[in-house]
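1. let me see the structure of the following:
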Amino acid sequence: MRSVIYEGIHDIQVKDLPVPQANTQDIVVRVMRNGICGSDLHAYNLGGDEIGILKGSQIGHEFVGVVTEVGQSVQGIETGDHVFVNPSLAKGSTSQLAMAGGLSQYNLIQNARLDWNVFKLPSTLSFDRAVVTEPYAVGIHGKNLLNPRAGQKFVIFGAGPVGLASASGLLEQGISDVAVVDIDQQRLAFAKKLGAQVINVQSEDLHTALIRLFGTGHGLMDDDRIGADAYIDCVGLPEYMTDFINWGKFGAKFVVVALGATPVTYKPQFLAMNELSFLGSAIYTAADIKEAIHNITNLDNHFPEIVSAHYPLEQTQAAFERANTDKEAVKVVIDVND
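-> Have a look, this model is predicted:
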């Protein structure tokens, strides 16, 4: 089989490897589609050690495919099943998430268990739509940590795949007051297509725009603050956190999804006085994955249209360059087998 191997900064190679064979607890998946993720690009540009992508490893973790072999002890999964695989549990350890092997034509899934690390897809669902399940689940997990309810107002920072996923997840569950903040007009246009309200902070003051959309709320000292109930950060800019401390109304929440690396400084007194909350969001649960799959099967849902380009496996290097440099390409996908 052919497999993409990470060899270092700007060095990924397609090599021949043996086709894996399933042990009694495992399955083998013929991978059909794999999306390129921001963490893949981090390794490509800056090195992979700090995010768990090691030299010489098989990479790719946003993948869907068809089961070709099932171990004798595996229950509920059959050859021919169309599946999404939770990459954080594909190789027995969450530390292997980014090296889950989604850019290999055949992938061994260890200790396969239905609705734990393997999730069935409808056979009628195209792989072109299903390939967005992983980033969709990331965004859905971020919003689900907030236990969102109808009537609440949400601000999402970032119109990349995960920010758009959070927005879509909220809108699909019937929450209409969702604003997406970004500087890219094309991506904001897509957010608007999903049904979100949009703010381009290159052309509009953020504070003014949020007051316009959501009105004011109040702090403990009865000072006017932004009327939004919750914020989901899919960008990682420190100013969005400090703005939340300065502007968030009493009881507001802020979910950190983005892997920002810059330290953030704020006065804890305002966090305490207004009972503000910071929540970290990592990967997803089985419930988040099932919600993502359910949403994708709704053909009126535009979120899967984030896929901007397809490349064959042998052109993975070119695909990485496209994802790395073309800001209009929201999600680049490798057709691993076709």
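
2. C-alpha from now on. contacts and neighbour counts both.
-> Will do.

3. what's the neighbour count on Ala150?
-> 11 (other Cα atoms under 10 Å).

4. mind listing what it touches?
-> 174-176 (Cα atoms under 8 Å, 6 or more residues apart in numbering).

5. of those, grab the buried ones for ChimeraX.
-> Buried residues among those (16 or more other Cα atoms under 10 Å), as a ChimeraX selection:
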select :175,176
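
6. show only the entries of the contacts of Ala150 found in strands.
-> Judged by DSSP state E, strands contain none of the contacts of Ala150.

7. mind checking which of the contacts of Ala150 land in helices?
-> Mapping the contacts of Ala150 onto helices (DSSP state H) picks out no residues; all lie outside.

8. so can I have a markdown table of the contacts of Ala150 showing distance to Thr316?
-> As requested, the contacts of Ala150 are arranged in a markdown table below (distance: Cα to Cα, whole Å):
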| residue | distance to Thr316 |
| --- | --- |
| Gly174 | 38 |
| Ile175 | 38 |
| Ser176 | 38 |
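
9. what's the local residue count around the closest residue to Asp11 other than its chain neighbours?
-> Nearest residue to Asp11 in three dimensions, chain neighbours excluded: Tyr44, at 7.1 Å (Cα to Cα, 6 or more residues apart in numbering). By other Cα under 10 Å, 22 other residues sit near Tyr44.

10. compare with the first, here's sequence two:
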Amino acid sequence: MSNPSLVLNKVDDISYENYESPKIDASNEVIVEVKKTGICGSDIHYYAHGKIGEFVLTKPMVLGHESAGVVVQVGDSVKSLKVGDKVAIEPGIPSRYSDAYKSGHYNLCPHMCFAATPNSKEGEPNPPGTLCKYYKSQEDFLFKLPDHVSLELGAMVEPLTVGVHAARLANLKFGEHVVVFGAGPVGLLTAAVARKFGAASVTVVDIFDNKLQMAKDIGAATHTFNSKSSKPFHEALPSGHQPDVVLECTGAEVCIQQGVLALKPSGRFVQVGNAGSNVLFPITEFATKELTLFGSFRYGYGDYSTSVSILDDNYKDGKENALIDFEALITHRFKWDDAIKAYDTVRAGSGAVKCIIDGPE
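-> So this is what the prediction gives:
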């Protein structure tokens, strides 16, 4: 069978290609027919610049890593899934032999095979992305979706899990006060996670009023603050509460600084967004408050299943009774034949929050 795929050849060059469909080689493998895929900011960065940090595009790469689909074939030892099941795809599989994997930090595995992430090693192919008709994964990196969770929502599990990982790193507790910097897709989903974890308040900070309004409209924020306003930041916080937790999703130096300054003593700070370069950091404030700083990279054990559980709980009583309107984040939908247009739309910054592409028919 042919496997239609969307391929990034080099900067500014995306094309449709047909490859051979993947085949099951091991008893724990599963073939998924991809139905829905979201566009991530990292995809756009590779499209525009050809690299992110040490990951440099040197050969063509199938795009996509935010996907959901339907199981079409399973290996002989697969027990938790069957043909016809809807699944969310966790797109990174570590080495089962690495110290990171064995110590419970598989997201830090130096041998991670992560979908649509360039492999610059000469003679080795790039890990395949998920923007194709058929994608092969391993049983324990596929997560069955409840009946009332759509495939579109399944494609949002990946970015939602970034927020889950950050909240779990912070050991976010019921009744705590949270500030989220950044109202892009990851920031909005991270704020939504904080709400679902039981935060007493979630204040979202950004410089665009329309993004802040969306944070409120979908139920992710209890409070918002436009950092361009002349209003002092502390006045935007509920009843003057200093945050227990800051989840920083921009990577902007000023936001990192403001987050440290805003935190209450013994508070926790999680860096989710990537900074473009080194930043000036208020180390004295950090030390005298006895703050705790966490770096956050992708997601680890239990994070994906937690995200699926969040969506399950959110929609179990119907969309009209959901705490968070996750579906409202999907602002653009494209058919497979318009996938390149979808990438250009997001790259142009034309107001897309989350863009979903249908899989090949």
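
11. what's the TM-score here?
-> TM-score of the superposed chains, computed with TM-score structural alignment, normalised by the length of structure 1, equals 0.88; 323 aligned residues with a Cα RMSD of 2.1 Å.

12. now do the SS call for the residue nearest to Asp11 of structure 1.
-> Classification of Tyr44 of structure 1 using DSSP: H, G, I helix; E, B strand; the rest coil returns helix.

13. return the residue of structure 2 aligned against it.
-> Under the alignment (TM-score structural alignment), Tyr44 of structure 1 pairs with Tyr47 of structure 2.

14. sticking with the residue positioned nearest the centre of structure 1, tell me its helix or strand.
-> In structure 1, the centroid-proximal residue (Cα atoms, centre = their mean) is Pro135; its distance is 2.6 Å. Per DSSP states H and E, Pro135 of structure 1 falls inside helix 133-144.

15. can you name the element that comes right after that helix?
-> Next along the chain from helix 133-144 of structure 1, counting by DSSP H and E, comes strand 154-157.

16. structure 2: matching residues for that next one?
-> Under the criterion TM-score structural alignment, strand 154-157 of structure 1 matches residues 178-181.

17. and that stretch against structure 1, how far off on average?
-> Taken over the aligned residues, the distance from stretch 178-181 of structure 2 to structure 1 averages 0.5 Å (mean Cα distance after the TM-score superposition for structure 1).

18. may I see the buried residues of that stretch?
-> 178-181.

19. same deal with stretch 19-32 of structure 2?
-> 22, 24, 28-32.

20. what's the helix holding Pro135 of structure 1 aligned against in structure 2?
-> Going by TM-score structural alignment: helix 133-144 of structure 1 matches residues 157-168.

21. what's next to the matching stretch, contact-wise?
-> Counting by Cα under 8 Å, 6+ apart, 65-67, 88-90, 185-187, 189-191, 193-194, 247, 270, 272, 296-300, 303-304, 306-308 sit against stretch 157-168 of structure 2.

22. apply 6 Å and report the result again.
-> 66, 189-190, 298-299, 303-304, 307 (Cα atoms under 6 Å, 6 or more residues apart in numbering).

23. list the contacts of Pro243 of structure 2.
-> So Pro243 of structure 2 contacts 177-178, 263-264 (Cα under 6 Å, 6+ apart).

24. redo those residues as a markdown table? Include distance to Gly276 of structure 2.
-> Listed next are the contacts of Pro243 of structure 2 as a markdown table, based on distance: Cα to Cα, whole Å:
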| residue | distance to Gly276 of structure 2 |
| --- | --- |
| His177 | 28 |
| Val178 | 25 |
| Leu263 | 23 |
| Lys264 | 27 |
